[in-house]
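[1] 3D model of this:
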Amino acid sequence: MDKSEFIECHKRIKPFIHNTPVLTSHLIDEMVGASIFFKCENFQKMGAFKMRGATNAIMLLSHEQRQKGVVTHSSGNFAQALSLAAKSLGVKAFIVMPSNAPQVKKDAVKGYGGIVIECEPTLKARQSESKSLQEKEGATFIHPSNDDNVIVGQGTACKELLEKHPGLDYVFAPVGGGGLIAGTALAAKYFGYNCKVVGGEPYEVDDAYRSMLSGIIETNKTTNTIADGLKTQLGDRNFPIIQKHVHSITRVAEDEILYAMRMIWERLKIVCEPSSAVAFAAVIKEKNLIAGKKIGIIISGGNVDLGILPF
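    Coordinates of the predicted model:
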């Protein structure tokens, strides 16, 4: 994945995505002792950065592949992203979702034109149902985070941020399945000037932090975190990129995530999901590292159920 791939990808997907705004707050800058630039992917189409990778992955399929459709398994933002991207490009999207996924998410996927296929709420069932659809429909499987074309697409958020603010010292992004942080790290390498990337991760699902230490992809025994978008694990495509190009991963506690989410709500006047707040929580925690520096933060999405806000 070289620099030219990012440039071509960005050109390709531009008509189908938003170049999202970058927000700042003097109060937040004073609070953390650094200049903070929030790249607001909560304003992206379907409310999250995943629209970028999904669009790129579909656009790189052959004409024949597009005619047969795409399939993924997801109960979160990628389900919506692939559905909307597919609809925009006139492609069928089969979305395998666990039967216990919130109805609001199933409805959102259907609203974006996705064909929802429910399965048992286990990873094995999701994978099995996806494979069956690939065989039956001839649909192409697109992984939410462990796919080169998805990774490059997600990295365009950081590319846009660095084009607007080229002098950033660090960019912080949340770590879940690893697609965003891998794409962000490559974008920082190609479009930044000695710009380092730091991942934010909840203590409750710190598999990426442990993977960096052990050198192998670790898993989580429990997933007891409010940051529901970060419960997935790294893959064999994105992990080597993370190992090589991510500076470090900072773990944060649940109360730190809630505090960061509240600060974003109060100071920036925007809605962000807990998974996004993890990156800002990591910035607050790393006050010594970032003191006096210019810091970018990828606010990854804003798809939060306002009926169950934690504050």
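
[2] CA only for contacts and neighbour counts going forward, please
    Will do.

[3] Contacts only, for the residue nearest the centre of the chain.
    In the chain, the residue lying closest to the centroid (Cα atoms, centre = their mean) is Leu180, at 4.5 Å. Going by Cα atoms under 8 Å, 6 or more residues apart in numbering, Leu180 touches 145, 151, 154-155, 173-174.

[4] Please give the structure of this sequence too, so both can be compared:
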Amino acid sequence: MSALPSIEDIRRAAARVAPHAHVTPVLTSRTIDGMAGARVFFKCENLQRGGAFKFRGACNAVLALPDEEARRGVATHSSGNHAAALALAARIRGIPAHIVMPSNAPAVKRAAVEGYGGRVVACAPTLRSREETIAGVLAETGAILVHPYDDAHVIAGQGTAALELASQVEDLDAVVAPVSGGGLISGTAIATSALSRARTVGVEPEAADDAARSLREGKILPSNDPKTIADGLRASLCELTFAVLRERGVEIVTVSEEDTVKAMRLVWERMKILIEPSAAVSVAAVLLRKVQGARIGVILSGGNVDLSALPFA
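    Alright, predicted model coming up:
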């Protein structure tokens, strides 16, 4: 695969993961349409295996490994959704998975990793600690690193959600997805720009706005231990995802913690589906009318919530 994934890579990923990943539904809400001033189409990756879009990328990366590499097992660092996705993908292929997780990762996400048979290695909640710990795990085990977003196969796998959305809903003006390390928004931008006239819009918490700052300044400006309820959006762009976002002209908007919680509660109450704060940021941006267009697609990235610590309880 080339350094920057293409629509052909995404199509190959779709074929590779098809026996294992769900084709997730697209739902609508007249109430939200009225509040947003647009027709909004929700691509429900919260209903994906593992509870998030991350299964697509992890599955593609694991299944693409040659047999001699796969036998060594796989490893990653992740706050939760990629961790669970990689553990599940490794179980499908019958290989070990070693997962470095920050100490502040939600308990529900750690439990999911362990439930899929993954080995959890704890680290401090900083990028430096993640990188140092994963380096030790790789040296100890000889496993293959499957990075949460700095991996062309992972990005191509994430792009299969937008590929499906394009076949489910026509004539979108914009497709919206959250931004963390940039794997989902990169795959979304590649698929969307190749298949339609729609713009790709990424959404970040105001407290974790590294992508917005990086694109504005023309260089990567990482966040340092950002404080946001959207625990899946605390990572920063890498060179690969930054390059895709620049090449594809991705727009970035930000939303507050308060608006994220309001959007999350609204979706729970009105649509009767469970989404996590990292998915709610995209809903918040649409409700605030920060995304222009009459027909807007929103990728609801995941639904893995710690039910013992609800933000509106």
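
[5] Tell me who's in contact with the counterpart of Ser282 of structure 2 in structure 1.
    The alignment partner of Ser282 of structure 2 in structure 1, by TM-score structural alignment, is Ala279. Neighbour list for Ala279 of structure 1: 172-174, 199-201, 297-299 [criterion: Cα under 8 Å, 6+ apart].

[6] same thing but 10 Å
    171-175, 198-202, 250-252, 257, 260-261, 285, 296-300 (Cα atoms under 10 Å, 6 or more residues apart in numbering).

[7] And Ser193 of structure 2, by the same measure?
    Ser193 of structure 2 sits in contact with 7, 175, 199-200, 248-250, where contact means Cα under 10 Å, 6+ apart.

[8] Could you point out which of the contacts of Leu180 of structure 1 is nearest to Phe191 of structure 1?
    Of all the contacts of Leu180 of structure 1, Phe191 of structure 1 sits closest to Gly155, with 10.5 Å by Cα to Cα.

[9] For that closest one, which non-adjacent residue is closest in space?
    Nearest non-adjacent residue to Gly155 of structure 1, counting by Cα to Cα, 6 or more residues apart in numbering: Gly183, 3.8 Å away.

[10] Now do the same for Tyr202 of structure 2: helix, strand or coil?
    Careful, residue 202 of structure 2 is Gly; it's not Tyr. Secondary structure, DSSP: H, G, I helix; E, B strand; the rest coil: Gly202 of structure 2 is strand.

[11] so what corresponds to it in structure 1?
    In structure 1, Gly202 of structure 2 lands on Gly199 (TM-score structural alignment).

[12] Need the nearest residue in space to its match, chain neighbours excluded.
    Using Cα to Cα, 6+ apart, the closest residue to Gly199 of structure 1 is Ile249 (4.4 Å).

[13] hang on, the earlier thing: before we move on, which element is the residue nearest to the centre of structure 1 in?
    helix 179-191 (DSSP states H and E).

[14] And that helix, how far out from the chain middle?
    12 Å (Cα atoms, centre = their mean, to the nearest Å).

[15] what about that helix, how far off from structure 2?
    Taken over the aligned residues, the distance from helix 179-191 of structure 1 to structure 2 averages 0.7 Å (mean Cα distance after the TM-score superposition for structure 1).

[16] what ranges do the helices span in structure 2?
    Using DSSP state H, the helices found in structure 2 span residues 7-17, 30-36, 54-64, 67-70, 81-93, 107-115, 127-141, 152-168, 183-195, 210-217, 239-247, 257-266, 277-287.

[17] Which of those sits closest to Lys227 of structure 2?
    helix 257-266 (9.8 Å).

[18] What residues sit buried inside that closest one?
    257, 259-266 (16 or more other Cα atoms under 10 Å).

[19] The helices of structure 2 into JSON lines, with extra columns for distance to Ala230 of structure 2?
    Converted to JSON lines, the helices of structure 2 look like this (distance: least, Cα to Cα, whole Å):
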{"stretch": "helix 7-17", "distance to Ala230 of structure 2": "27"}
{"stretch": "helix 30-36", "distance to Ala230 of structure 2": "21"}
{"stretch": "helix 54-64", "distance to Ala230 of structure 2": "15"}
{"stretch": "helix 67-70", "distance to Ala230 of structure 2": "32"}
{"stretch": "helix 81-93", "distance to Ala230 of structure 2": "12"}
{"stretch": "helix 107-115", "distance to Ala230 of structure 2": "13"}
{"stretch": "helix 127-141", "distance to Ala230 of structure 2": "16"}
{"stretch": "helix 152-168", "distance to Ala230 of structure 2": "19"}
{"stretch": "helix 183-195", "distance to Ala230 of structure 2": "15"}
{"stretch": "helix 210-217", "distance to Ala230 of structure 2": "14"}
{"stretch": "helix 239-247", "distance to Ala230 of structure 2": "20"}
{"stretch": "helix 257-266", "distance to Ala230 of structure 2": "8"}
{"stretch": "helix 277-287", "distance to Ala230 of structure 2": "5"}
